[in-house]
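Novice: No letters, just coordinates:
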């Protein structure tokens, strides 16, 4: 049975929950069935309950905010911990060493070790990571963070390989760094709200000063702002660059559907360094010149013959706006039918089910080539809105 990678199943293997998942450290990241609920979740459609924060949560957030300082153009923060747990995290040296050996042997076999090593050497040169000196006798006194490489194949990706760190690593009977860390409250912007705002002709309300942008304009580290006033977008771009430079962050990927702003971004050397005609906008492909949206290109896996592989293929088509719902809803219905049939995750589907999936996978493949206008007229405004991302 082939291994299902995290990039293949997209949102199902890495969902952004609005609640604490107490089982996340129990199951492997490659456990597709763990993310099954997100495929049918109301959160995926933007239907969530209004969040309320306790006094304790507000206190922890305030403590974290107060710990942020800028020194020598670098940000320094104090990580929030559960005080009664952090001192009990044991050394996981033997576990980390086993992971290291496994990753090293695989990279050597695939002739990718040097490529992966260069990532860390580059980060060291840029001051992102630093070396520490630890004698062999002290190995068991430290907590180590195992890591492995993840490869990106999208054209828009300028970093094709990057390390992913596993802070859930722990020896048997111990607790991990993740368990000792205070997870904080959910400050994630509403993905559906941001996408709808992105498609609207809403005029920019105010010029953002020093990147103090409203929460609804951010999703993790992605800032997307629409507006019909090009001058405001240029000012926003200038403020963003200035604000990031204060923290020694070099803005390298910025774009717009406004020709005048794209020209300034390109002159500054901050246009995305890839050869694709599309930009990635919250999971969708966006063509800045035609002002159109399409689904991100994924492998429809027409040869999938188990429930696990079919689920991975269905979930790979990320479409929170339901632009292609006539196709994607059929995928969810098909998964439901496989579930009702009582098939195991690795069990081969019947020939009839296989033919149904092959037909459906063709529609999934074709859906990727549908281009829909980004613009959605709102309140009588029909001019093409400019935006910056």
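Specialist: Yes, it's here. Bear in mind the structure is a predicted one, so any value in this text is a computation, not a measurement.
Novice: from here on, contacts and neighbour counts on C-alpha atoms
Specialist: OK.
Novice: Next, count neighbours for residue 282.
Specialist: Applying other C-alpha atoms under 10 Å, we find 17 residues neighbouring residue 282.
Novice: distance of residue 142 from residue 32?
Specialist: Plainly put, residue 142 is 33 Å away from residue 32 if you go by C-alpha to C-alpha, to the nearest Å.
Novice: Tell me which of the two has more neighbours.
Specialist: residue 32 (22 against 13).
Novice: The more buried one against residue 309, yeah?
Specialist: No - between residue 32 and residue 309 no contact is recorded; they are 9.0 Å apart, counting by C-alpha atoms under 8 Å.
Novice: Contact partners for residue 250?
Specialist: Under the criterion of C-alpha atoms under 8 Å, 6 or more residues apart in numbering, the contact list for residue 250 reads 241, 244.
Novice: at 10 Å instead, please
Specialist: Taking C-alpha atoms under 10 Å, 6 or more residues apart in numbering, we find residue 250 in contact with 241, 242, 244, 270.
Novice: could you measure the first one against residue 208, distance?
Specialist: The reference is to residue 241. Following C-alpha to C-alpha, the distance that separates residue 241 from residue 208 is 12 Å.
Novice: Strands of the stretch 1-150 of the chain, start to end?
Specialist: Assigned by DSSP state E, counting those that start in this stretch, the strands in the stretch 1-150 of the chain fall at 69-71, 74-76, 147-151.
Novice: which one of those strands lies closest to residue 263?
Specialist: Smallest distance to residue 263 across these (C-alpha to C-alpha): 29.6 Å, for strand 74-76.
Novice: Which other helices and strands does that closest one contact?
Specialist: Packing contacts for strand 74-76, counted by 3 or more C-alpha pairs under 10 Å, 6 or more residues apart in numbering; DSSP states H and E, involve strand 69-71, helix 230-246.
Novice: how much distance is there from that strand to the middle of the chain?
Specialist: Between the centre of strand 74-76 and the centre of its host chain there is 23 Å, according to C-alpha atoms, centre = their mean, to the nearest Å.
Novice: Give me the contacts around it.
Specialist: For strand 74-76, with C-alpha under 10 Å, 6+ apart as the criterion, the contacting residues are 67, 68, 69, 70, 245, 246, 247, 248, 249.
Novice: Got another one to weigh against that:
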């Protein structure tokens, strides 16, 4: 073995910092979106807890003339939460030393403005020790500067995960709450369906949800009266939030639950209410329409709904100039080049920009390679032909036993530099619109495997297909798999992606046929002959079973949504690089050699259906 210290992945994982883990968690949540294993209904325990949290929210939420008031979703161990004042004071002392006077003055102005708006309130010294049975906790915070963001170049971010050693953080004693956000990949796919696109966002969304007076002391934080003096007890100012703040793990749930509660309990147009539920991601609204009249109506009804919520929906822009001019000037975005959930969009040309930016690092280590991989935002997998090589390289570092912060050997470092050079700077514009809303379309899933599993989805009809989404998965480093088994994994990913894509698009597109393609005769035979698959081991048997379960679920769901067939076939597939290296689309690819039929599985259906 080389002089590189060998460690198992499990041992090396413990050397990751919390920031590393957060970065990697965010990356994999998007990377695996749409391809998670299909397991049917949620586990009963999680479902029951989510129902309990939702029920508690509905029992305690109160609507007043100035907006909605909510309670924090406390866990049973909330009484173990420390006050955390010492840590908050230490972090404040560090912040005061870190920033120059002009930036500290900006923080003063922010707090002064929030105090004036009633977002925060000061706790007099005489009341700071009076608990009245309430939970007291002091939050730490830091400042994030993002000059490229026109509306929020500076954000004060509160850290509800900070805690003394051996004691819980505020986030540890709060339920995160059920996930009520739509799938980000689904929102982006729907953004590409429709002739006219419109986006907007809620101004300071979390701060528009009022916090019940009984929970406010858990969101205290510190500042100083005199910036020239240290944060002594006499110089400290204690504030607390009157609103839900970003940084609490339950904030996304509380915001989404409040909006959903308002939509469900008020007599709004059911169509626009459903569109808002499906296409509002945290505070970002993404909508499409087939006519100017429809787009203008969406704008008017959306403004009415959020005005009644005491929330300001703003920064509207549209791909249609007439629609843009219809927006009130105070609601209209001044920029036509914006980000839509992280993807660049030029509204005036209605084009999306995909690009690959690689930051340079002086020291090439496994940790830095991980961060660079995770920093490439590609939720729909359009950059897969480029980024797959960097993922394979990162996996190879595990096999070579590198420590997290150990510099790579010269030959590995040189290989990484060449990879970065081949990826960095890539940029391509593509039309936002794929097909019209409410049109009849087919879905084509292509799967393939060599050293990794790949699946991509095209949408189209009448001989014209457009790339919608692509996903990849590297094989485990724990053991070797044969190519047919990797093909089986790829086909399963394709089936999972088929269900996800159909579920996300079924309300706005009529899916007539769902085709699943593989170039592996062996894999196809395993799926066609379930008994034979059982003889090939647990992996093959489980994958075949999952594909059948997905097929049955799709068939059952499609009976009320006009899907006429779900088919699987073998076919020669063009290499995925074609979509980036050439200005062409992958369509039929070759002659169909075989197909299999699942019409007889699980009972009788009204429509002829096959996979």
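Specialist: Right, received. Where do you want to start? Treat the numbers as computed from the prediction; the structure is a model and nothing was measured.
Novice: now the strands: where do they sit in the stretch 101-250 of the second structure?
Specialist: Shown for the stretch 101-250 of the second structure, the strands assigned by DSSP E, counting those that start in this stretch span residues 120-122, 140-145, 154-159, 196-202, 210-211, 220-224, 236-241.
Novice: so can I have a markdown table of those strands showing distance to residue 327 of the second structure and mean neighbour count?
Specialist: Converted to a markdown table, the strands of the stretch 101-250 of the second structure look like this (distance: least, C-alpha to C-alpha, whole Å; neighbours: other C-alpha atoms under 10 Å):
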| stretch | distance to residue 327 of the second structure | mean neighbour count |
| --- | --- | --- |
| strand 120-122 | 32 | 18 |
| strand 140-145 | 30 | 16 |
| strand 154-159 | 27 | 16 |
| strand 196-202 | 11 | 22 |
| strand 210-211 | 28 | 24 |
| strand 220-224 | 39 | 22 |
| strand 236-241 | 33 | 20 |
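Novice: among those, which is nearest residue 96 of the second structure?
Specialist: strand 220-224 (9.4 Å).
Novice: matching residues in the first structure for the helix or strand that contains residue 547 of the second structure?
Specialist: Taking DSSP states H and E as the criterion, residue 547 of the second structure maps to helix 538-558. With the alignment judged by TM-score structural alignment, no segment of the first structure is matched to helix 538-558 of the second structure.
Novice: Mind listing what's buried along that helix?
Specialist: For helix 538-558 of the second structure, the neighbour count (16 or more other C-alpha atoms under 10 Å) marks 540-541, 543-552, 554-556, 558 as buried.
Novice: Identify, from these, the entry nearest to residue 299 of the second structure.
Specialist: When these are compared for distance to residue 299 of the second structure, the smallest value, 31.5 Å, is given by residue 558; criterion: C-alpha to C-alpha.
Novice: Relative to residue 469 of the second structure, how far out is the closest one?
Specialist: Spatial separation of residue 558 of the second structure from residue 469 of the second structure under the definition C-alpha to C-alpha is 21 Å.
Novice: rewinding a little: name only those of the contacts of residue 250 of the first structure that count as buried.
Specialist: By the neighbour-count criterion of 16+ other C-alpha under 10 Å, the contacts of residue 250 of the first structure include these buried positions: 241, 242, 270.
Novice: The last one looks like it's in a helix, true?
Specialist: No - assignment of residue 270 of the first structure by DSSP: H, G, I helix; E, B strand; the rest coil gives coil, placing it outside any helix.
Novice: Now do the end-to-end distance for stretch 261-273 of the first structure.
Specialist: Stretch 261-273 of the first structure has its terminal residues 17 Å apart, counting by C-alpha to C-alpha.
Novice: Which positions within it qualify as buried?
Specialist: Under the neighbour-count criterion of 16+ other C-alpha under 10 Å, stretch 261-273 of the first structure has 261, 262, 265, 270, 271, 272 buried.
Novice: next one: stretch 71-90 of the second structure
Specialist: Residues of stretch 71-90 of the second structure classed as buried: 71-74, 78, 81-85, 87-89 (neighbour count, 16+ other C-alpha under 10 Å).
Novice: Surely residue 193 of the first structure and residue 217 touch.
Specialist: Yes - in this structure, residue 193 of the first structure sits in contact with residue 217. The criterion is C-alpha atoms under 10 Å, and the distance is 9.2 Å.
Novice: which of those two has more neighbours?
Specialist: The residue with more neighbours, out of residue 193 of the first structure and residue 217, is residue 217; 20 against 14, by other C-alpha under 10 Å.
Novice: Matching that one against the second structure, which residue comes up?
Specialist: Structural alignment places residue 217 of the first structure opposite residue 279 in the second structure (criterion: TM-score structural alignment).
Novice: how close does that match get to residue 35 of the second structure?
Specialist: With the distance defined as C-alpha to C-alpha, residue 279 of the second structure ends up 20 Å from residue 35 of the second structure.
Novice: what do you get for residue 236 of the second structure?
Specialist: 50 Å.
Novice: same deal with residue 534 of the second structure?
Specialist: For residue 534 of the second structure, the distance to residue 35 of the second structure (C-alpha to C-alpha) stands at 23 Å.
Novice: The two: who's more crowded?
Specialist: residue 35 (21 against 16).
Novice: Let me know whether the more buried one touches residue 453 as I believe.
Specialist: No - with contact defined as C-alpha under 10 Å, residue 35 of the second structure and residue 453 do not form a contacting pair (11.5 Å).
Novice: Residues that sit against both of the two, list them.
Specialist: With contacts defined as C-alpha under 10 Å, 6+ apart, the residues adjacent to both residue 35 of the second structure and residue 453 are 471, 472, 473, 492, 493, 494.
Novice: check which helix or strand covers the fifth one.
Specialist: When secondary structure is defined using DSSP H and E, the element that contains residue 493 of the second structure is helix 483-505.
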